[in-house]
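# I'd like to go over a predicted model; first the sequence, then the structure.
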Amino acid sequence: MAKTYKKIVLVVLDGFGVATYSHGNAVALANPESLNDMIAHYPSLTLLASGPVVGLPWGEMGNSEVGHLNMSAGRIVGQDLPRINSAISDRSFFSNTVFLDAIDHAKKNNSKLHVVGLLSEGGVHGSSEHIYALLGLAAEQNFKEVYIHMITDGRDTGPKVALDSLRKLQANMSTLGIGKIATITGRFYAMDRGGHWEQTLATYRAMVKGAGASAESAEDAILNNYNQNIFDEMIPPTVIVNRDEESAIKPTGVVESGDSIIFTNFRSDRALQLTEAFTKPQLIKAGNVHEALSDLFFVTMTEYFEDLPVHVAFPPTNLKNNLAQTISQNGLRQYHIAETEKYAHVTSFFNGGVSGALPGEEREIVQSPANNRSYEDHPEMSGIELTAKLIDKITKEDFSFYLANFANADMVGHTGNIDAAIKAVSFLDRFLEQIMRVVLSVDGLLIITADHGNVEEMIDRKSGGINKEHTTSPVPMVIIANDLAFSTQKSRNYTSLSSMVPAGVIS
């Protein structure tokens, strides 16, 4: 008979993949002694965390939302990216009533349609193709007053691809005879998720008030920053301006009352703050809170949060009977913890898109380091405090299931600083050693895995340049308990991240 564990601890190492040795493999270079020892003495295997086995298109790198959804679901979960792509292919996208209502609203008000989104080929938070499709829809509806608020990537793509992305967008607009670029903003500002409201509000003010940096063309906005060694991710909110007949400089197209906005990002965590700035400004925990614009028709591509006053173009599909729900339905208690940068991962992502806590679920957030411009200077992130809080809960409180996400590998990996990433892996190794000792002391079960790769491939194998993106690498899984230790390492097998629960880890 299989042993029943009263305490099960799932630790997710965000952005921690498995790859062969290379000069860009921060995991191999760090040589994490404790983790290597765990792999040698307890059951371990590797899990596929990208492409079709987690509901993504073939060759598409994994990401945190996809990883946590699949982990908890225990089955392949169809993702928003292929869902929206399919709608474009079968043309149901162009009859989506929410999009049509947004255009009708702007027509009736003789106002503007603003398309806001990450112009990226990365496919993690948004897709250029979705922006192109909306331009096509507006053209079909014979609506010309379309303004693009372009968010540049540089994180899930190369650091300097914005000009190429811009030229493709301009070619698309030229072909359709529709659209103007109103603002350009790096994702560091427009897509903050860590509560750094000064970044979000700078984006808002550029879009609504035409305030901040300015440029007379979108190309100038990008090149002016490149000349200062400021690349795509960090481009400050920049207003594209025009000169009128009297040579007065005016913003190309600000957001005003009565307008429509379509936010094309399909992943929620980095779209939420900017959406709240428009729709729920009274909740902003920052100074100079503004009044909401009136009669604004705000569309989000997917559901960012359950109670936002917005129109959702692609509502969530019900994801029932996942791990978090099953634990709750059986009257058991569970504890979820992460730092600010990864809070959505252990809450709405792991809970299948449910934003609120389930019955019996306790959540805890640890503040990420305040200076989010330089996580390379903080490879420990908030892991020391997070580890202490997790250990305290394991030893002192009676939860059946504990979920912890450690941000170090992913957040430091995204900086492109290999030395800092090596330190981040070393910190993780120390945290895992502490957690393992405590879990074994209470005769519990510890599962260590990851949601996607990143830190194991920080040098592009083709170009030799720095790679700050996620990867298609498999991820590790180690299962640790007093009764599972063995003296020789078992062979590894490849499976998928979504097979984690059906493999019999939790039953």
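Cool, got the structure.

# only C-alpha atoms for contact and neighbour calcs from this point on.
OK.

# now do the helices in the stretch 201-350 of the chain.
Taking DSSP state H, counting those that start in this stretch as the criterion, the stretch 201-350 of the chain contains helices spanning 218-226, 272-279, 323-329, 343-344.

# can I get the ones you listed in JSON lines including distance to R75 and mean neighbour count?
What follows is the helices of the stretch 201-350 of the chain, written out as JSON lines (distance: least, CA to CA, whole Å; neighbours: other CA atoms under 10 Å):
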{"stretch": "helix 218-226", "distance to R75": "42", "mean neighbour count": "18"}
{"stretch": "helix 272-279", "distance to R75": "27", "mean neighbour count": "22"}
{"stretch": "helix 323-329", "distance to R75": "11", "mean neighbour count": "19"}
{"stretch": "helix 343-344", "distance to R75": "20", "mean neighbour count": "24"}
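
# of all those helices, which lies closest to A40?
With respect to A40, and counting by CA to CA, the nearest of the helices of the stretch 201-350 of the chain is helix 323-329 at 28.1 Å.

# ok so, going back, dump the helices of the stretch 201-350 of the chain to TSV, plus distance to M1.
Formatted as TSV, these follow (distance: least, CA to CA, whole Å):
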stretch	distance to M1
helix 218-226	63
helix 272-279	47
helix 323-329	21
helix 343-344	37
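
# nearest to G74, of the ones you listed?
So among the helices of the stretch 201-350 of the chain, helix 323-329 is nearest, using CA to CA, at 7.5 Å.

# tell me what the closest one is packed against?
helix 64-73, strand 334-339 (3 or more CA pairs under 8 Å, 6 or more residues apart in numbering; DSSP states H and E).

# structure two is appended below for comparative analysis:
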Amino acid sequence: MGNSDFSWKLADHPKLPKGKTVAVVVLDGWGEANPDKYNCIHVAETPTMDSAQAGAHKWRLVRAHGTAVGLPTEDDMGNSEVGHNALGAGSIFAQGAKLVDLALASGKIYDGEGFKYIKECFDQGTLHLIGLLSDGGVRSRLDQLQLLLKGSSEHGAKRIRVHVLTDGRDVLDGSSVGFVETLENDLAKLREKGIQHASGGGRMYVTMDRYENDWGVVKRAWDAQVLGEAPHKFRSAAEAVKKLREDPKTNDQYLPPFVIVDQSGKAVGPMVDGDAVVTFNFQADRMVMVAKALEYEDFDKFDRVRFPKIRYAGMLQYDGELKLPSQYLVSPPEIERTSGEYLVHNGIRTFACSETVKFGHVTFFWKNMSKFLVTLELHSIFNPG
């Protein structure tokens, strides 16, 4: 349909009178699947939802995973972002993992402005890759990292350091050992090309905080990834993960930070002037804080000790309003005609709210992709100060 033929006009609802207040409740993570003992929603007591389903207005199921929301395969479980971004659009837009897959498969990722920007450092500096080591497909994927390592090497990177974050949230706890060993086997073949692990830590304890809940998480990342300093030092990432997981109180999500050192005990991968950095997660919310630390000169959330002159790019742009980061390897999806835009064009006022740890979904995802939807951020109400 051409733009000239398109109308924003919404037909009147056949039953609801005009001016009626309507609540749209997004049950993030709620779904229907086979009713067995592993299905927590089936096992739980849910009288309110059971009553709603048994009433006169039964809900309709909407697919929120896989190819229906622009993800690569039906096995991709999806995430909050891909559902909220395109709410009401009635179209499928390639998002997140799918966008990265297409860019890697076509090789266009290496022709883009973001890669050209970091490539300026390849002759003299080190390329640092930071992100979640997982195959969960929610925030990153191991196979994408493997392709990016290979492609970066083939496109001029002479020295690469990988800073891994163990998962245990989007995948089973304990799976980090296998992921690290898989990557180390790859790196062993590439070591003569100057590629190796540099640091690591659990995703919820190192790097991946969100909505400025705990800057200490990013501070621990900065110390290990940038300064090359951590309480634990190992000769390999596999040794680090296995050893640290021996503590019964430790799991993949909260693995303490570690650095890889050489024979003399010196960290192999601190960041220095002239280096390039890529955060390879494709989902945005848990990358914004570290992006601020890497990019902002006037950053004041913690003492960075030193701020190396680097060239930094995200896998995607993580915050469209802040234009953060300013450089990225894959362009974000151009999503249009979402529910928010329809409401505004029809003069319907909206009020959107969420509990604290999801407030960004109504103030960032919806607002960014529905450019004219005005929302009220309630973070200060739920979390005073």
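Nice, I can see it. Here the structure is a predicted model, which is why all the values come from computation and not from measurement.

# what would you report as the TM-score here?
The TM-score (TM-score structural alignment, normalised by the length of the second structure) is 0.86; 360 aligned residues with a CA RMSD of 2.4 Å.

# how about the helices of the stretch 201-350 of the first structure, which one is nearest D101 of the first structure?
helix 272-279 (17.7 Å).

# which residues are contacting the closest one?
190-193, 195, 197, 200-201, 203-204, 283-284, 292-293, 298, 304-305, 308-310 (CA atoms under 8 Å, 6 or more residues apart in numbering).

# how about 6 Å then?
By CA atoms under 6 Å, 6 or more residues apart in numbering, the residues outside helix 272-279 of the first structure that reach it are T200.

# show me what T126 of the second structure lines up with in the first structure.
Counting by TM-score structural alignment, T126 of the second structure lines up with K112 in the first structure.

# likewise N39 of the second structure?
Under TM-score structural alignment, N39 of the second structure pairs with N25 in the first structure.

# any idea how far its match lies from H41 of the first structure?
23 Å (CA to CA, to the nearest Å).

# work out for me the element M477 of the first structure sits within.
strand 475-480 (DSSP states H and E).

# specify, as a residue range, where that strand falls in the second structure.
Going by TM-score structural alignment, strand 475-480 of the first structure sits over no part of the second structure.

# mind listing what S128 of the first structure touches?
L119, S120.

# that one and S120 of the first structure, how far apart?
Distance from S128 of the first structure to S120 of the first structure, by CA to CA: 5 Å.

# same check on A277 of the first structure?
A277 of the first structure is 23 Å from S120 of the first structure, by CA to CA.

# report all helices and strands that the helix ranked longest in the first structure contacts.
With secondary structure taken from DSSP state H, the first structure has its longest helix at helix 418-441. If you count contacts as 3 or more CA pairs under 6 Å, 6 or more residues apart in numbering; DSSP states H and E, helix 418-441 of the first structure packs onto helix 26-30, helix 408-413.

# adding mean neighbour count and distance to V161 of the first structure, write those helices out as a markdown table.
Putting these into a markdown table (neighbours: other CA atoms under 10 Å; distance: least, CA to CA, whole Å) gives the following:
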| stretch | mean neighbour count | distance to V161 of the first structure |
| --- | --- | --- |
| helix 26-30 | 22 | 25 |
| helix 408-413 | 30 | 19 |
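
# now render those as CSV, adding distance to G253 of the first structure.
Listed next are these as CSV, based on distance: least, CA to CA, whole Å:
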stretch, distance to G253 of the first structure
helix 26-30, 45
helix 408-413, 34
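
# so which of those gets nearest I88 of the first structure?
helix 408-413 (31.5 Å).

# corresponding residues in the second structure for the closest one?
Helix 408-413 of the first structure lines up with nothing in the second structure when matched by TM-score structural alignment.

# same check, this time on stretch 197-205 of the first structure
Aligned by TM-score structural alignment, stretch 197-205 of the first structure falls on residues 215-223 of the second structure.

# quick check: which of the helices and strands packed on helix 323-329 of the first structure is buried the most?
Among these, helix 64-73 has the highest mean neighbour count (mean count of other CA atoms under 10 Å), at a mean of 27.

# superposed on the second structure, what's the mean shift for that helix?
Helix 64-73 of the first structure, aligned to the second structure and superposed, deviates on average by 1.9 Å (mean CA distance after the TM-score superposition for the first structure).
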